[in-house]
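[1] Return a 3D structure for these sequence lines:
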Amino acid sequence: MKIDVLSLFPEMFDGVLHSSIMKKAQENEAVSFRVTDFREHSGNKHHKVDDYPYGGGAGMVLKAEPLFAAVESLALEESKKPRVILMCPQGERFTQQKAEELAAEEHLVFLCGHYEGYDERIREHLVTDELSLGDFVLTGGEIASMAIIDSVVRLLPNVLGNSDSPVHDSFSTGLLEHPQYTRPADFRGMKVPDILLSGNHGEIEKWRQEQSLKRTFERRKDLLENAPLTEHQQKLLKSLKSKEKS
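    Below you'll find the predicted structure:
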């Protein structure tokens, strides 16, 4: 996968893209990163990329010309257009399912804006996706794009040490992940559940599914509306709802 980031502050990405899993992903040739200051495509000697909004109002608006030129320069040699992602608080809420969808792409381009907003023609004619991390506003799109890039790249083949790891992540199954424990089995009187020490893998998997459902019910009931539940989980959910009412 190729990932391009268009930002006014490319130095913000130095540590994130060259550490931990992102560094390993590049070493394993699973992904390549390129961060471009789109002031280079401003088309004017002052490298100006923003202007006052028509009709008046507070703040400055990013101009269409530099972002169109920057994206077009990235895709000139490609027959297939890249997925162009606009980081914006008005965008679709980012989810694990969206991360899985993007992980299947060959080329992603992230647009990170600042100021008051974007010229609307960028939304209408340049981008393929508008994404948001949640119902809050950041100074710019850089931090949000870093989070999304991390969540996508870790899903690529040969990135994580264990290929099963992302399969059991919270949200990948539609539910939150089950509790995890490691050695020692008894820490200050706090003991690991006996079932995890039993060696009975069938019962352990059943326990994990039950705990995953229970945790989701307690913390994120909204996820259960569309979660694909087994017959056993459906019975357990009915029992949890009954106990909550009593």
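
[2] okay, CA-based contacts and neighbour counts for the rest of this
    Fine.

[3] roughly how far is the helix of greatest length in the chain from the heart of the chain?
    Selection of the longest helix in the chain by residue count, based on DSSP state H, yields helix 201-219. Taking Cα atoms, centre = their mean, to the nearest Å, one finds helix 201-219 lying 25 Å from the centre of the chain it belongs to.

[4] Buried ones in whichever helix or strand comes after it, by neighbour count?
    Proceeding N to C from helix 201-219, the next assigned helix or strand is helix 231-245, under DSSP states H and E. For helix 231-245, burial by neighbour count (16 or more other Cα atoms under 10 Å) applies to 233, 237.

[5] for comparison, sequence B:
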Amino acid sequence: MLIEIISILPEIFKIIKNFKNIKRATKKKLLKIRLWNPRNYTKNKNKKIDDYLYGGGGGMLMMYEPIINTIKTIKKKIGKNTKVIYLSPKGKILKHKKIFKIIKYKKIIIVCGRYKGIDERIIETEIDEEISIGDYILSGGEIPAMVLIDCITRLIPNTIKQTSSITNDSFYQGILDAPHYTRPSNLQGNKVPSVLLKGNHTKINKWRLKQALGHTWIKRPDLLKKIKLTFEQKKLISEFKKKYNLRKKNNE
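    Presented below is the predicted three-dimensional model:
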């Protein structure tokens, strides 16, 4: 997969290139990341890429010409059949399902805004999709771009050795992941659930499913409304609720 990043702070992305999964995918030639600074594509002798807002108001806006010229240069190099994504607080919230759609594209261009964002005419003419990573404001699109790239890389086939670590992740099956434990098994009386220590994988899988469903019910009940639960899953949630409510009552 080819990811082209447009940013006025390309040096920031040196960090993500050293992430284990991204480094592995790059080494295997499963992923290629290139950086483009729009300052290099402006006719302004001072490399100016931002200007004041028409109509007044605080803050600066990234100008049309540098961004458009950068996008056109990239498309000329790699072909027009590419997805252009703009990281924006006005975009649709990034969901795990969206990543599966994005990785189907062989080439994507990620536009990182700064200041008050980018000229609306860029969005109207060149942006295929606006994506947000949450309902909050950051200084620019670079960190959201890193989030998106990391999510994408995890799902590129042959990047992660143990595929089970992906399929058991939170959100992969529409629910949160189950709790996990490591050594020591007894931490000052706080013990690891005994089912995890006995090696019966049928019981372990059932326990993990119940915990995953239960923790989703506690922390993200909205997710359960989006999936069609089986009879077995409904039964497990019911069992979890009874135990949870009893424990809660005893602690009151």
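
[6] How alike are these chains, TM-score-wise?
    Superposed pair, TM-score by TM-score structural alignment, normalised by the length of the first structure: 0.92. Supporting alignment: 246 aligned residues with a Cα RMSD of 2.0 Å.

[7] Which stretches in the first structure count as strands?
    Taking DSSP state E as the test, the strands found in the first structure are 2-7, 32-37, 50-51, 61-62, 83-93, 107-111, 117-118, 129-132, 186-187, 190-191.

[8] hmm, back to that, which strands and helices sit next to the longest helix of the first structure?
    helix 231-245 (3 or more Cα pairs under 8 Å, 6 or more residues apart in numbering; DSSP states H and E).

[9] Now do the helix it packs on: which elements does it pack against?
    helix 201-219.

[10] Setting aside sequence neighbours, what's the nearest residue to Phe100 of the second structure?
    Leu155 (7.6 Å; Cα to Cα, 6 or more residues apart in numbering).

[11] Contacts only, for the one you found.
    99-100, 103, 166 (Cα atoms under 8 Å, 6 or more residues apart in numbering).

[12] Kindly report the same for Val192 of the first structure.
    181, 185-186.

[13] same check, this time on Leu175 of the first structure
    Contacts of Leu175 of the first structure by Cα under 8 Å, 6+ apart are 212-213, 216, 223-224, 227.

[14] Still touching in the second structure? Go through those residues.
    For the contacts of Leu175 of the first structure, the aligned pairs still in contact in the second structure (both residues aligned by TM-score structural alignment, their matches' Cα atoms under 8 Å) are 212-213, 216, 223-224.

[15] Just the closest of the residues you listed to Gly174 of the first structure, please.
    For these, the residue nearest Gly174 of the first structure by Cα to Cα is Leu223; the value is 6.6 Å.

[16] how close does the closest one get to Lys191 of the first structure?
    In this view, Leu223 of the first structure and Lys191 of the first structure are 30 Å apart by Cα to Cα, to the nearest Å.

[17] Who's the closest spatial neighbour of the spatially most central residue of the first structure, skipping the chain neighbours?
    In the first structure, the residue lying closest to the centroid (Cα atoms, centre = their mean) is Ile148, at 3.1 Å. Spatial nearest neighbour of Ile148 of the first structure, chain neighbours left out: Ala99 (7.3 Å); criterion: Cα to Cα, 6+ apart.

[18] ok, back up a step: give me the buried entries from the contacts of Val192 of the first structure.
    With neighbours counted using 16+ other Cα under 10 Å, those contain no buried positions.

[19] circling back: closest one to Ala75 of the first structure among the strands of the first structure?
    Using Cα to Cα, the nearest of those to Ala75 of the first structure is strand 107-111, at 9.3 Å.

[20] rewinding a little: in this structure the residue nearest to Ile148 of the first structure contacts Asp150, no?
    No: in this structure, Ala99 of the first structure is not within contact of Asp150 by Cα atoms under 8 Å, at 9.4 Å.

[21] between the two, who's got more neighbours?
    It is Ala99, of Ala99 of the first structure and Asp150, that has more neighbours when counted by other Cα atoms under 10 Å, with 19 against 15.

[22] for the more buried one, what are its contacts?
    Ala99 of the first structure neighbours (Cα under 8 Å, 6+ apart): 148, 151-152.

[23] Could you single out the nearest of those residues to Gly174 of the first structure?
    Nearest to Gly174 of the first structure among the contacts of Ala99 of the first structure, with distances taken as Cα to Cα, is Ser151, at 15.9 Å.

[24] Excluding chain neighbours, what is closest to the closest one?
    Leaving aside its chain neighbours, Ser151 of the first structure sits nearest to Ala99 (6.2 Å; criterion: Cα to Cα, 6+ apart).

[25] how much space between that neighbour and Ile3 of the first structure?
    From Ala99 of the first structure to Ile3 of the first structure the distance is 14 Å (Cα to Cα).

[26] coming back round to it: which position in the second structure aligns with the residue nearest to Ile148 of the first structure?
    Mapped onto the second structure by TM-score structural alignment, Ala99 of the first structure lines up with Ile99.

[27] Report how many residues lie close to Gln90 of the first structure.
    So Gln90 of the first structure, with other Cα under 10 Å, has 15 neighbours.

[28] wait, it sits on Ser132?
    Yes: with contact defined as Cα under 8 Å, Gln90 of the first structure reaches Ser132; the gap is 6.7 Å.

[29] what's the burial count for Ser132 of the second structure?
    Residues lying near Ser132 of the second structure (other Cα under 10 Å) number 21.

[30] Next: Leu176 of the second structure.
    Neighbouring residues of Leu176 of the second structure were enumerated by other Cα under 10 Å; the total is 23.

[31] Name the nearest residue to it, sequence neighbours excluded.
    Ser170 (4.2 Å).

[32] distance of that neighbour from Lys97 of the second structure?
    Ser170 of the second structure is 12 Å from Lys97 of the second structure, where distance means Cα to Cα.

[33] And these two? Which one has more around it.
    Set side by side, Ser170 of the second structure and Lys97 show more neighbours around Ser170, with 15 against 12, by other Cα under 10 Å.
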